[in-house]
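Peer 1: missing the sequence, but the structure's below:
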């Protein structure tokens, strides 16, 4: 049996503002924007080339045994790209405040690209949810 990660909830305060950020600025595809039950709205978006989506929810009660995350508390969700500099340019060109490309060196984080698997950038959504973008080898995208 396969266990696939398909949807990650992202806690936000304003669905429309967040939809605009993720769709128009970050470039995710809007898969769903619907009131699925009275008072329950779900917006689901997917990064280009990904099978895993994010979902922003309004009016959805927590599942039994879980807690609802506060907006801005999701940190470290990671996206992978094959060209970190192109990804940074695209995000910055769309108005996203994005960090410089950094790598982990002997003395900690340093500006510039590192070796394979060692180039990163970060950005936050309007609520402060933090994202990490990592450069992955291009041969992995062909799997």
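Peer 2: Received the coordinates, thanks. This structure is a prediction, so every number in the text was calculated from the model and none was measured. Numbering: from 1, shown residues only.
Peer 1: rest of the way, CA atoms for contacts and neighbours
Peer 2: Noted.
Peer 1: and the closest residue in space to residue 48 that isn't next to it in sequence, what does it touch?
Peer 2: Leaving aside its sequence neighbours, residue 48 sits nearest to residue 28 (C-alpha to C-alpha, 6 or more residues apart in numbering; 6.2 Å). By C-alpha atoms under 8 Å, 6 or more residues apart in numbering, residue 28 lies in contact with 22, 45, 46, 47, 48.
Peer 1: and the comparison structure, right after this:
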């Protein structure tokens, strides 16, 4: 039996602001924006190439907006992904090399596969990590 993770609910305070961030700035595909009754709206977006989507909606979870931490995206080229998000106006951290000594300056020759990460937050403060994984 397969158990697949298909959807993660992301707690946000402003649906339109969050939708613009995830669709326009991160480049997630807008799957649907559905009004469910007079007071409920659900927005589903999927990162390019992902089998798991995020769902934004008010009243879908007890988590406070900004309280979701540790979501992680995987990319094949961390430097290119970081440059793309910077170009879209996303504030991202420097690339960090896990396991490197403290203060280790990142070198162009550093192998980022599995060890390279950068981080960002959505407008509500939900935190994301981006990790480089090149599958052989």
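Peer 2: That came through fine. Here the structure is a predicted model, which is why all the values come from computation and not from measurement.
Peer 1: closest to residue 132 of the first structure among the contacts of residue 28 of the first structure?
Peer 2: Distances from residue 132 of the first structure to these, taken as C-alpha to C-alpha, are shortest for residue 47 (13.4 Å).
Peer 1: for the second structure, what spans make up the strands?
Peer 2: Ranges of strands within the second structure are 7-9, 29-35, 41-46, 53-57, 71-75, 96-97, 116-121, 127-132, based on DSSP state E.
Peer 1: now the first one on the first structure. Mean distance?
Peer 2: Going back to what we said before, that points to strand 7-9 of the second structure. Following the fit onto the first structure, the mean deviation recorded for strand 7-9 of the second structure is 0.2 Å by mean C-alpha distance after the TM-score superposition for the first structure.
Peer 1: find the residue at the geometric middle of the first structure.
Peer 2: residue 131 (5.5 Å; C-alpha atoms, centre = their mean).
Peer 1: aligned to that one, what sits in the second structure?
Peer 2: Using TM-score structural alignment, the equivalent of residue 131 of the first structure in the second structure is residue 128.
Peer 1: cool, residue 90 of the first structure as well?
Peer 2: For residue 90 of the first structure, the residue aligned by TM-score structural alignment is residue 84.
Peer 1: relative to residue 34 of the second structure, how far out is its match?
Peer 2: Per C-alpha to C-alpha, to the nearest Å, residue 84 of the second structure is found 29 Å from residue 34 of the second structure.
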